[in-house]
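Undergrad: fold the following for me, if possible:
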Amino acid sequence: MATENLRSKQEIPKSSAVVPELFYKVDIVVIGAGQAGLSAAYHLKREGIKPGKGFVVLDDEFGPGGAWQHRWDSLTLSNVNGINDLPGLGFAEAVNTNDKELQANIAIPKYYALYEKTFELPVIRPIEVTEVIDRNGRFLIRTNGVQFNARGIINATGTWKTPNCPKYPGWEKFKGRQLHTGEYKNASEFIGKHVIIVGGGISAVQLLGEISKVTETTWVTRIPPDFRHYEFSPEHGREAVAMVEDRVREGLPPKSVVSVTGLPITPAIEDMLNNGTLDRKPMFQEITENGVRWEDGTEMDADVIFWNTGFRHSLDHLAGLHLMNDKGGIVMTGELVTQVAADPRIHLTGYGPSSSTIGANRAGRAAAKELINYLKLK
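TA: Presented below is the predicted three-dimensional model:
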């Protein structure tokens, strides 16, 4: 593989727990090899930063694909939302896009693998970044293997590894199964069970539609769903991104795009509205041994509580840098709002307005160029 060849050429140490104090010095460390991380790596190399000596990409997965390799089986090319070409190599060059039943968790990892090989990107895996420390004007990147020392960081860890699962009173009493979106594979595992689906985003609606075809479901949301009669357009997307951008420039926690755009009524959602699948109930107050209970005392038995309540940004390894403010956000700046205002040596891609797949591409490019300029690497 290209990464193995590059390790040999550049003498990059392999991930290994037996040499925990070996520090490998580079200019830039990219953390994460999803869409934003690969885009950043491509642009770093294109700008003349040498793979291995100038930058490396650290990924905690066992293979290419980022979070896509963990998506549910029913997410196919016919219903997936947001596959965008990485810079320099189109998705159609890696997979047969005419096969609409091809699973996204197979197709996209195949694409990412070809991308890494084609551009000989210095991806090291599996290696988990556990902590980043600022010391003497450089960053010490501690991992479960080789340690790294860098002048700048592009963090592209996304959100998939940190599910947001609100633990309502009685959580530990429930005798049934609780799971989050990130653990879902297919609806067949719920046949014959009553599933309470929690969440008002697009994933909750899609999976509700899928699961309701094979078993009994109840839909619960904290606030009423915001269905809108419009066809989502690039203009709507830009408007939503601008609103999220304003928040992170002010240091406020970023909101999800759907909180701005609402849920456009597609033909599939229209059918679900008509057949009663989207008969939503308000959020319950507590969880019981056998189900849930609402504030008025109404109870409902359930076998499964399925939390589609989103994810939070995977930034715990940066906690020692004290980037977060008392509002729970990080003040961001830069052309595409990837640069941490308090420390321009750090870029966060996939945070705030760059959390979409198309936003991640552009953010990778902006982060690479701005960090190169700031560090005066050219």
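Undergrad: going forward, measure contacts between C-alpha atoms and count neighbours the same way
TA: OK.
Undergrad: ok, for Leu278, nearest residue in space, not its chain neighbours?
TA: In space, and not counting its chain neighbours, Leu278 is closest to Met272: 5.8 Å by Cα to Cα, 6 or more residues apart in numbering.
Undergrad: oops, could you answer that again for Lys185 instead?
TA: Leaving aside its sequence neighbours, Lys185 sits nearest to Trp72 (Cα to Cα, 6+ apart; 4.3 Å).
Undergrad: likewise Gly170?
TA: Ile287 (4.6 Å).
Undergrad: surely that neighbour meets Arg293?
TA: Yes - the criterion here is Cα atoms under 8 Å, and Ile287 meets it with Arg293 at 6.2 Å.
Undergrad: out of those two, which sits in the more crowded spot?
TA: Set side by side, Ile287 and Arg293 show more neighbours around Ile287, with 22 against 18, by other Cα atoms under 10 Å.
Undergrad: for Thr215, see how far away that one is.
TA: Plainly put, Ile287 is 21 Å away from Thr215 if you go by Cα to Cα, to the nearest Å.
Undergrad: rewinding a little: list the residues that contact the residue nearest to Gly170.
TA: Neighbouring residues of Ile287 by Cα atoms under 8 Å, 6 or more residues apart in numbering: Tyr168, Pro169, Gly170, Trp171, Lys173, Phe174, Arg293.
Undergrad: next, the second sequence, to be compared with the first:
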Amino acid sequence: MHTQVVIVGGSQSGLAAGYHLRRLGVDFVILDAQSTPGGAWQHTWDSLHLFSPAAYSSLPGRIMPPHTGQEYPDAQHVVDYLNDYEKRYELPVERPVRVLGVHRDGHFLRVEADAGTWRARAVISATGTWWRPFLPAVPGRSDFGGRQLHTVEYRSPQDFAGLHVIVVGGGNSGAQIAADLAYDTELTWVTQRPPRFLADDIDGRALFDASTARRRALDAGRTDTGGVASLGDIVAVPPVRAARDRGLLTASPMFTRLVPGGVEWADGARAKADAVIWCTGFRPALSHLAPLRLRGRRGQIATLGTRAVDEPRLHLLGYGDWTGPASATLIGVGRPAREAAREIAALLGTPQ
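TA: Just a heads-up that it's a prediction; the model follows:
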């Protein structure tokens, strides 16, 4: 099959790219491994809410409608929005299609998938990070006798009611899941450093502005503003704020190893655990790009904006600040998606 552009991934980044390519008159297809619209938002924990109001969590061209009765929309509202967005703009999504590899093929990039092969003049990789959870190499993990799971597998506190649970991680996922579990479990929350809560009035709007300001300063050769990291690590969304204010989110330092019945610190102190939940982040899901051999020593693909430096027919979208300020967020992906679409249109010689 032939097309001008293949977009790998049908969640927010892929849809934003499709929106801009459609406006530029570029022929494309979106290949999505999921069987239904919504990407990773379909697989989050039950209580997850966005950091920002609906109007500040929108993709290009379509404001997210308010979520009745809630300032911050939940994950199902996002799924519904993405489903509507895909239909509204008649974006050509084929699913479920799992891309196995992207290869150079003369003037084309050949995209091999379980549902067939596509040849394209350009490829946008928009697979995100949810599908590649990171687990740290902590001594004793194989000795622990309880349940271990990552953020991607957590759903509800009811699954752990009455149990001793250790939540590992000082970011937003760790804080939100710890707050979720604080009322019905014997909770121990551990972090690498003391948790840094952002001011209660800061939400995703301010974070997007901070990230954008940092990128503009760096691009202009000015002093690094520090971006989001200068403000803190944890957005105090209402459930986190409530648990924190009740004294239920007191963090302990990171333990040194797991033991059969729990965890142990350097001083010999131990805590019982029936389950350990690793809220330890993600890595970009880029295995489909391995045939192109683009990764550097640190495993990252060098980019100029969203374009791969060593393969100008490839753009990477939605993996975080290295492919555009706040590009892993709903509101942040619009601008780099537009830039990627314009570069590809220029490559193809499409009038803009």
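Undergrad: circling back: element containing the residue nearest to Leu278 of structure 1?
TA: Applying DSSP states H and E as the criterion places Met272 of structure 1 in helix 267-274.
Undergrad: the very next helix or strand once past that helix vs structure 2, average offset?
TA: The helix or strand immediately downstream of helix 267-274 of structure 1 is strand 280-282, counting by DSSP H and E. With mean Cα distance after the TM-score superposition for structure 1, strand 280-282 of structure 1 departs from structure 2 by a mean of 1.2 Å once superposed.
Undergrad: hang on, the earlier thing: three-state assignment of the alignment partner in structure 2 of the residue nearest to Lys185 of structure 1?
TA: In structure 2, the residue paired with Trp72 of structure 1 is Trp45, using TM-score structural alignment. Three-state call for Trp45 of structure 2 (DSSP: H, G, I helix; E, B strand; the rest coil): coil.
Undergrad: my read is Leu208 of structure 1 is in a helix, agree?
TA: Yes - the assignment for Leu208 of structure 1 (three-state DSSP) places it in a helix.
Undergrad: pull the contacting residues for it.
TA: Leu208 of structure 1 touches Ile197, Thr217, Trp219, Thr277, counting by Cα under 8 Å, 6+ apart.
Undergrad: any idea what the first one aligns with in structure 2?
TA: Alignment note: Ile197 of structure 1 maps to Val167 in structure 2; criterion TM-score structural alignment.
Undergrad: is Cys201 of structure 2 part of a helix or strand, or is it coil?
TA: Let me fix one detail, which is that residue 201 of structure 2 is Asp and not Cys. The three-state label given to Asp201 of structure 2 by three-state DSSP is coil.
Undergrad: which ones are touching the aligned residue in structure 1 for it?
TA: In structure 1, the residue matched to Asp201 of structure 2 (TM-score structural alignment) is Glu231. Glu231 of structure 1 makes contacts with Pro264, Ile265, Thr266, as judged by Cα under 8 Å, 6+ apart.
Undergrad: which residues in structure 1 form helices?
TA: Along structure 1, counting by DSSP state H, helices occupy 2-10, 35-46, 104-118, 202-211, 234-249, 258-261, 267-274, 357-375.
Undergrad: out of these, nearest to Tyr24 of structure 1?
TA: For Tyr24 of structure 1, the closest of the helices of structure 1 is helix 2-10, at 11.5 Å, according to Cα to Cα.
Undergrad: same for that closest one, what does it pack against?
TA: Contact analysis of helix 2-10 of structure 1 by 3 or more Cα pairs under 8 Å, 6 or more residues apart in numbering; DSSP states H and E lists helix 104-118 as its packing neighbours.
Undergrad: how about the helix it packs on: buried residues?
TA: For helix 104-118 of structure 1, burial by neighbour count (16 or more other Cα atoms under 10 Å) applies to 104-116.
Undergrad: please tabulate those in CSV, including the columns distance to Ser188 of structure 1.
TA: Below are the buried residues of helix 104-118 of structure 1 laid out as CSV (distance: Cα to Cα, whole Å):
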residue, distance to Ser188 of structure 1
Ala104, 18
Asn105, 18
Ile106, 19
Ala107, 22
Ile108, 23
Pro109, 24
Lys110, 26
Tyr111, 28
Tyr112, 29
Ala113, 30
Leu114, 32
Tyr115, 34
Glu116, 34
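Undergrad: most widely separated two among those residues?
TA: Across the buried residues of helix 104-118 of structure 1, the longest distance by Cα to Cα is 17.9 Å; it joins Ala104 and Glu116.
Undergrad: before we move on, back to that, quick check: which of the helices of structure 1 is buried the most?
TA: Ranked by mean neighbour count, the helices of structure 1 are led by helix 35-46 with a mean of 26 (mean count of other Cα atoms under 10 Å).
Undergrad: is it correct that Pro194 of structure 2 is in contact with Ala251?
TA: Yes - counting by Cα under 8 Å, Pro194 of structure 2 does reach Ala251; the two are 6.9 Å apart.
Undergrad: higher neighbour count, those two?
TA: Ala251 (20 against 13).
Undergrad: that one corresponds to which position in structure 1?
TA: Using TM-score structural alignment, the partner of Ala251 of structure 2 in structure 1 is Arg280.
Undergrad: measure the residue lying closest to Tyr230 of structure 1 once chain neighbours are set aside to Leu278 of structure 1 for me?
TA: Nearest non-adjacent residue to Tyr230 of structure 1, counting by Cα to Cα, 6+ apart: Pro264, 5.8 Å away. Separation of Pro264 of structure 1 from Leu278 of structure 1 (Cα to Cα): 14 Å.
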